[in-house]
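J.: okay, structure incoming, though there's no sequence with it:
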């Protein structure tokens, strides 16, 4: 049997351990990276001047986090705090689900409404869950 990546379900910790605090830290890290990329690519300063620049940063955030989470199961922010986004089989959710999940999360409200196990509406919509990844030896 091939070895599974550290974010797969057999190695993942209970999803309730992916606390809101860890999720917020990952979100802030990813937002700052998106703002940096938007600044370098489009000359946007921080804080953004006007809603147009804010939307550019949000677009970069959705594409950057969505593709990382969809293809690899983690964004750089999630990797730092040891969180992963997986489907029911324990694999990454795929690029289009990653983009949709991140777009819904960026609206904020779907992320605030959660089930008992910490799944937001954005996770329910795409069939994903956020799990804590244990430290590797």
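T.: Received, thanks. Worth saying up front: this structure is predicted, and the values here are computed from it rather than measured.
J.: alpha carbons only for contacts and neighbour counts from here, please
T.: Fine.
J.: show me where this structure has strands.
T.: 83-86, 129-132 (DSSP state E).
J.: which other helices and strands contact the last one?
T.: When contacts are defined as 3 or more CA pairs under 8 Å, 6 or more residues apart in numbering; DSSP states H and E, strand 129-132 sits against strand 83-86.
J.: mind putting the strands of the chain into a markdown table with mean neighbour count?
T.: Below are the strands of the chain laid out as a markdown table (neighbours: other CA atoms under 10 Å):
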| stretch | mean neighbour count |
| --- | --- |
| strand 83-86 | 27 |
| strand 129-132 | 25 |
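J.: tabulate the ones you listed (TSV), appending distance to residue 109.
T.: Converted to TSV, the strands of the chain look like this (distance: least, CA to CA, whole Å):
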stretch	distance to residue 109
strand 83-86	19
strand 129-132	17
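J.: put this beside the first:
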């Protein structure tokens, strides 16, 4: 047996680029730059921003208000998280965590997302699963349904 894997294994393990298929960079189909401001944000920044927002909403706000009353901090924290997203993304295009990580939510035209899109995006983000299914432009189902993309500042 040789050291080299069969061709079908290489394409399966290496993805489409190993098969000789070039899909371009994330955001190219949307007319966005490859790097710098306006480019599609990477997974690390997006994950970091959502973790900061979740911790802020559940521990600092919901936990601080409800700990003494014995209420369900998780459910209230999700409500505070959703309210933060609707309020901040709907008005300034980013949450506190997004600002910290240098990203924002934009409409496909590059401007602020529409309010209905923000509501749809927030609802689907709170369900978590749509946000875990991505396309090649790094847009989750919540982004696709709301007509948005997360870009670098």
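T.: Alright, I've got the coordinates. The model shown is predicted, which means the values in this text are computed figures rather than measured ones.
J.: rewinding a little: wait, which of the strands of the first structure is closest to residue 13 of the first structure?
T.: Residue 13 of the first structure sits nearest to strand 129-132 of all the strands of the first structure, at 5.2 Å, using CA to CA.
J.: what residues in the second structure pair up with that closest one?
T.: Aligning strand 129-132 of the first structure against the second structure (TM-score structural alignment) gives residues 149-152.
J.: for residue 40 of the first structure, find the nearest of the strands of the first structure.
T.: Nearest to residue 40 of the first structure among those is strand 83-86 (27.2 Å), distances taken as CA to CA.
J.: where in the second structure does the closest one fall?
T.: The alignment of strand 83-86 of the first structure onto the second structure (TM-score structural alignment) covers residues 103-106.
J.: what residue of the first structure matches up with residue 77 of the second structure?
T.: In the first structure, residue 77 of the second structure lines up with residue 57, judged by TM-score structural alignment.
J.: cool, and residue 54 of the second structure?
T.: In the first structure, residue 54 of the second structure lands on residue 31 (TM-score structural alignment).
J.: neighbours around that match, how many?
T.: 20 (other CA atoms under 10 Å).
J.: contact partners for the nearest residue to it once chain neighbours are set aside?
T.: Leaving aside its sequence neighbours, residue 31 of the first structure sits nearest to residue 61 (CA to CA, 6 or more residues apart in numbering; 6.3 Å). With contact taken as CA atoms under 8 Å, 6 or more residues apart in numbering, residue 61 of the first structure is in contact with 30-31, 34-35.
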